Structure formats: C-alpha cells, structure tokens
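[1] please work out how this folds:
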Amino acid sequence: MTDNPRPLPTVKPRHFPPPPPLVERTPGLWRRTPPAIFPPILGLFGLGLAWRTLAMQPGLAPAQPIGEAILGAVALLYAFALVAWLSKPLRRPGVIVEEIAVLPGRAGLAAMVLSLMLAGAALRPYAPGVALGLVAVALAALAGLGALIGWKLLTGPAEGRAVTPVFHLTYVGYILAPLTLVPLGYASVASGLFWATMAIAVLIWGASLWQIATRVPPAPLRPLLAIHVAPASLFATVGTLLGHPGLAAGFAILALVLIVVLAIKANWLLGTGFSPFWGALTFPLAAAATASILALGQPGLYIGAVLVIVASALNSWIAVKVLTLWAKGALGARTNAATV
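    Modelled structure (predicted):
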C-alpha cells in the first residue's frame, strides 16, 4: 500500500437554469402601463371631494385640510399615472383600440377620463379657468372614447355586446362635469347633462336588471356591479346643486339601498378574492358619501360621515393593492393590458 491516496475523479458540475420569472418584465419604460390603475385613482379623487363636502358642513371646518391634502396628493399621483399611460399611444396610437378590446381596458380608460373631470372639480376653488379647461377636454375625450368603444362593440363578436356596469362610466360619466360647471355659472349646460345622462342611466339600469334576472354574472365580474351605485349618487349630488331637492333625495336613498344590498351580498359579490376589478368599489362609495351629505339633511350628514370614514379605509387599501401590483409588473398581465 502507498501513503498517497488515489485522487478522486473530478465531477463535472451540472447547470441548472433558474426558473422563469413569475412576473412578466416587458422591455422599456411604461410599455405595458395598464389602464386598471385609474379606477382606484378615481376613487381617491372622490374620497377627497367627499372630505371637502363634509368639511363644508357647519362646525366641521377643522376637517378641511384633510380633503385638500388628499386632493393634492391624488392630483400628483394621477398626473404621474396619466403620463405613464400616454407614453403608449404616443409610441403607437393603435394601442388604444387594443386597450378597449378587453373589459378592464374599457373601464380603465373611462376612469382615466373621468379622473380628469374630478381633477377639474378639485382645482375649481383655486384655478377656475384651468378647471373649466380640464372639464372641457375631459368631455371631448369621453365622447371620443364612447364612440370608439361603441364602434368596437358593434363590429366585434355578438357575445361581447352585453350591457355591463362599465357603460355607466362611458356614457353616463358626463354627469361629473356639473360638479365644476354649476359653481362656475354654467347651470344651463349642467342641467342638460343632468337630464340626458339620467335617461341613459335608466336604460342601462333596466338592461342590467334584465340580464341579472336571466343569468347570473360570472363571479370575477361581480365587483363591477358596485358601479350601479355611482350614477344614483351623482344624480343626487348634481340634483342638489341644480335645485331639485326631492329628486336628489330620492336618488340618494336609491344609492344607499343599493349599497345595503351589495353589503348583504358581499360574499357573493367578492367571493373570488381580491382582483383589480375591486377598483370598481371605490368611486361609488365616495360618491354615495357626498350624495348623503348634500341631499339627505341632518340624517344624511351622519350617514355620509360614516361612509367617508369607511371609504377612507377601503379606497386607500384597494389603491395600494392595485398600485403595488403595477409596481411589481403583475397588473398588466392580470388585466391583459396592451403592450407597445
């Protein structure tokens, strides 16, 4: 035997490639910015306006900085999100048609335009001219978006032409303009929008009620049913501004009834767990808070205050969840956002 041990044979190391990433990384900055970021931003704008309305009530002036701080922060967030999304059509304008081919894209783009209207309402006390300009641009953009979506639905497959709650955003969303127009003295224009959008909303409510009665909505789409609360709430708010207190109170009560029904059916409504569609819960809740405060007198003040507090928690939580998905790069894939 020898004192020198036999050398062990060398083992060639094997290469094990890392698993593919769970989150899609698209090359380039903002090439897949999802429109789904805008519904929760719309809800945050509504939350800020609800706090502003609450602070205008007797004895609640100390709460005024809360609403103004929220509106200022959300305006900056909206500006950033708007630039991020606009980088897509600036690279390739045809991407807009691809966005509206899917329901999250249609809802997101409508919320993007409506957020511009609420940005005007937020700026109205500070820069009336700028506020009026923003509302005018938003009205034109919403009309163009509505025409484009209508064309896409009519020329697309028949199964995609069903009426959805998102129709309220696209074709009734003009009702947000009077929040700025009435205080600036354009009451006649606001009145025309009020009555015209009310007729459209009634048609959408009727078609949606018929669809729910004949077939159960798919579970992932059920959170969108909360959007039905928003038109009723806004008709209450605008009706108060235009001097129709009875009509305003009726719509405010309708909005609260819908909220109670949805709350009772919460397990059915949200049974599939969190999804980007939860952004549809945010702006109706904030709108109902404002409507209660303005249209239902002293009882409405208490109801509205409770809804403002609930919306402060819920809207903020949903916005953080959705924007976190965007920051991680997962929101575009989950909502089938177009890529440039």
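[2] from here on, just use CA atoms for contacts and neighbour counts.
    Will do.
[3] identify the residues contacting the nearest residue to residue 333 once chain neighbours are set aside.
    Counting by C-alpha to C-alpha, 6 or more residues apart in numbering, residue 333 lies nearest to residue 24, which is 7.2 Å off, once chain neighbours are set aside. Going by C-alpha atoms under 8 Å, 6 or more residues apart in numbering, residue 24 touches 329-330, 333.
[4] so which of the residues you listed are in helices?
    Using DSSP state H, the members of the contacts of residue 24 that fall in helices are residue 333.
[5] most neighbours, which of the contacts of residue 24?
    The most neighbours of any of those, using other C-alpha atoms under 10 Å, belong to residue 329, which has 20 neighbours.
[6] how about TSV for the contacts of residue 24, with distance to residue 60 added?
    As requested, the contacts of residue 24 are arranged in TSV below (distance: C-alpha to C-alpha, whole Å):
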residue	distance to residue 60
329	42
330	41
333	44
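[7] now the other sequence, so there's something to compare against:
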Amino acid sequence: MSKAPYFPPPPPTPEKTRLFQRTPPAIFPPIMGAFGLGLAWRRAADGFGVPDAFGDMILGAATILYLFCLVAYVMKLMQRPATFLEDLKILPGRAGIIAMVLSGYLMAATVVPFSTGLATVAFGLALAAHVVVVLRVAYSLITGPVEARSVTPVWHLIFVGFILSPLAALPLGFHIYSIAVFWISLAIALAIWGASLAQFIRADVPPPLRPLLAIHLAPASVLGPVAFLTGYVQIAYVLCVLAVVLLTLLVIRARWLTVAGFSPLWGAFTFPLAAFSTVMQITAVHTGSDILRIIAGLSLVAASLIIPPIAYKVLMMWSKGVLAVKTNAAQA
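    I've put the predicted structure just below:
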C-alpha cells in the first residue's frame, strides 16, 4: 500500500516591520570617523599642499551619509520615543548615540567655511542634544546600581566630547566659550584617564570590549588642536606627546585589542586615528619638524586605509539587518 503524500505546512509569515523600526545607533561611530578623516585631509592643504577639494569631497559624502542616518534614527524615535532611553542603557547604543551627537559638531565645522548661519544652527542643535545626553547619562549613573558606574572609554565621548565644539565655535567667534570648554574638558579627560588606568590595573578588559580602548586617544588628539587654536602652544605640545604615547601603546597591543575579531565596536578605531593625524599635522606646521611631518603623513595614510573599510562593513551589517541584532538595538 503506497504511503500517503505529506504536504508540510507553509512557513509562518514573518512579522512585517516598519521602516527604520530598529535603526541601530552603532552606525554613527564610523560616520564620526569619516568626518574626522575629511577634516584631516582638509588640514593636509596646509601641511602637504593637498587641494582643499579632496577633503571637502570626503566631508560632503560624510555629511550626506550622516543626515540620512540621522533621519533614520529620528524616524525610529518618532515611532516610539522610549527607544532613546533603552539605547542609552546599552554600551554600544550609548557609544552610538553620543557619536551621533558629536558628529553634529563635526558637521558644523565642515560647513562653517561655506555658511556661518548653517554652521551656527548645526552647532546649537548639537550642543543642546549633547547636554541632554550628558544629563540623562549622569542621572542614570547616580540613580543606577553601583556596578553600572565603572569607568569606560565611552565616558570620554560623553563628558569630554564638548571639546569638539570649539572646532566650529572658534571660527564662529565664540572664543571665551571655547577657552572654558578647553579647560573643563582637559580636567575631565585627566580624571577619566586616571580612573581608567587604575581600573585597568585591577582587572583585565574582556576581548569584545577592547576596541573601545582606542577612544582614549581621542581626547589628546582633539585637545591638542584646540590648545593651538586658543593660544596654549606649550600645553598643545604636551598633549601631542601624550597622543604619540597613546597611539604607540595601541599599535604595540594591536593584536590584543583585536583578538575577538571584527565587530561593530571597531568603529571606535576610526575617529581617534583621524584626529591623531590632524594634531600631528598642526604640530608639524608649528614646529617645522620633518619627523613630525612624516608621522602626520603616515598616520593620514593609515587613517585613509583603515576608516573606509570599517565604515563600509558596519553599514553593510546595517543594510543586512545584522547590526541591530549584534548591538542589541532597541526596536520601536
């Protein structure tokens, strides 16, 4: 007797998701790195005679990409505003949100040569958003469990990230504001470096989180240019030396930093490397040192070879729907 044919039931229809329902904040750190790369190439017009158009081309592409991703994230918030607080509770989300805000300062610095009005608007919006994020994170740290108060490199982005604002504020004429931000940011950065070092001595960093250690390079690499721009040249030289020391340590421990393999947290490598090239270029121009000029050129080439592939891989993960899952992004 023949066996009755078996017709399996159709697979369940997957739940339809709305557009940008789970936009992950992790898309923003590599975009911040792209802005940094464009600004580094813009600076190369003084140090290496590179045409301004090359840096502006990178900055234009970064601006378009940033605005698209910003709209995508805002549309997610419009569907369910509580996702903002949920993303802030998770380390990748927190790093992504603050990178989104800090990219606003970099966009303002990008457009200030072309439109001071537009740059002022971008600067003001970024500053307001930054204050909101800082207040919310500070509230969570104060009221949350003690275990959640451990220092992370992301604290540099949150609490020292204001140091990026003078890159736009100084050309806009906010000189006193920029000086105040410089000194406050320097004090906070020193405190975070000290606390992080003490914490690192007590306990090792889990392999998946090690790429975030590259963020420690960013404050020195941004404080240096702002110190030059505000006239604190001797302090700028000290910060330049500190940046060289930090980058040297990161290069020596590169294998240790990346032992867990590629992840969205590799976006933390992008902006610090671009910012390091910028501070080295400015220092080389001020000192006339050929050695610093070579270091600046090599770091700019390295940034140009490293940042685009990381940004591409992270954005491809987003397009395939993998990035939100890997970073546990909140869903609207």
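[8] that older thread, tell me the secondary structure at the residue nearest to residue 333 of structure 1.
    When the structure is split into helix, strand and coil by DSSP: H, G, I helix; E, B strand; the rest coil, residue 24 of structure 1 lands in coil.
[9] so how far is residue 87 of structure 1 from it?
    When C-alpha to C-alpha, to the nearest Å is applied, the distance between residue 24 of structure 1 and residue 87 of structure 1 equals 19 Å.
[10] from residue 239 of structure 1, how far out is the residue nearest to residue 333 of structure 1?
    Remark: distance between residue 24 of structure 1 and residue 239 of structure 1 (C-alpha to C-alpha) = 47 Å.
[11] and for residue 233 of structure 1?
    Residue 233 of structure 1 sits 10 Å away from residue 239 of structure 1, taking C-alpha to C-alpha as the criterion.
[12] roughly how far apart are the aligned partner of residue 41 of structure 1 in structure 2 and residue 86 of structure 2?
    Residue correspondence to structure 2 (TM-score structural alignment): residue 41 of structure 1 is matched to residue 31. Applying C-alpha to C-alpha, one obtains 22 Å for the distance of residue 31 of structure 2 from residue 86 of structure 2.
[13] same check on residue 117 of structure 2?
    The span separating residue 117 of structure 2 from residue 86 of structure 2 equals 34 Å under the rule C-alpha to C-alpha.
[14] and if you look at residue 240 of structure 2?
    Counting by C-alpha to C-alpha - residue 240 of structure 2 and residue 86 of structure 2 are separated by 37 Å.
[15] more crowded one of the two?
    For residue 240 of structure 2 and residue 86, the more surrounded residue by other C-alpha under 10 Å is residue 240, and the numbers stand at 23 against 15.
[16] average offset between stretch 311-326 of structure 1 and structure 2?
    Stretch 311-326 of structure 1, aligned to structure 2 and superposed, deviates on average by 0.5 Å (mean C-alpha distance after the TM-score superposition for structure 1).
[17] just tell me the aligned range of that stretch in structure 2.
    Residues 303-318 of structure 2 are where stretch 311-326 of structure 1 lands when matched by TM-score structural alignment.
[18] list the contacts of the residue nearest in space to the middle of structure 1.
    Nearest to the centroid of the C-alpha atoms of structure 1, with distances taken as C-alpha atoms, centre = their mean, sits residue 39, at 2.1 Å. The contact partners of residue 39 of structure 1, taken as C-alpha under 8 Å, 6+ apart, are 107-108, 111-112, 279-280, 282-283.
[19] got a list of what the alignment partner in structure 2 of residue 289 of structure 1 touches?
    In structure 2, residue 289 of structure 1 lines up with residue 277, judged by TM-score structural alignment. Listed by C-alpha under 8 Å, 6+ apart, the contact set of residue 277 of structure 2 reads 40, 296-297, 299-300, 303.
[20] buried ones in the helix or strand encompassing residue 277 of structure 2?
    Secondary structure here is read from DSSP states H and E; on that basis residue 277 of structure 2 sits in helix 270-287. For helix 270-287 of structure 2, the buried set under the neighbour-count rule, 16 or more other C-alpha atoms under 10 Å, comprises 270-285.
[21] how many other residues sit next to the counterpart of residue 272 of structure 1 in structure 2?
    With TM-score structural alignment defining the correspondence, residue 272 of structure 1 maps onto residue 260 in structure 2. Neighbouring residues of residue 260 of structure 2 were enumerated by other C-alpha under 10 Å; the total is 14.
[22] residue 260 of structure 2 in helix, strand or coil?
    For residue 260 of structure 2, the secondary structure call by three-state DSSP comes out as coil.
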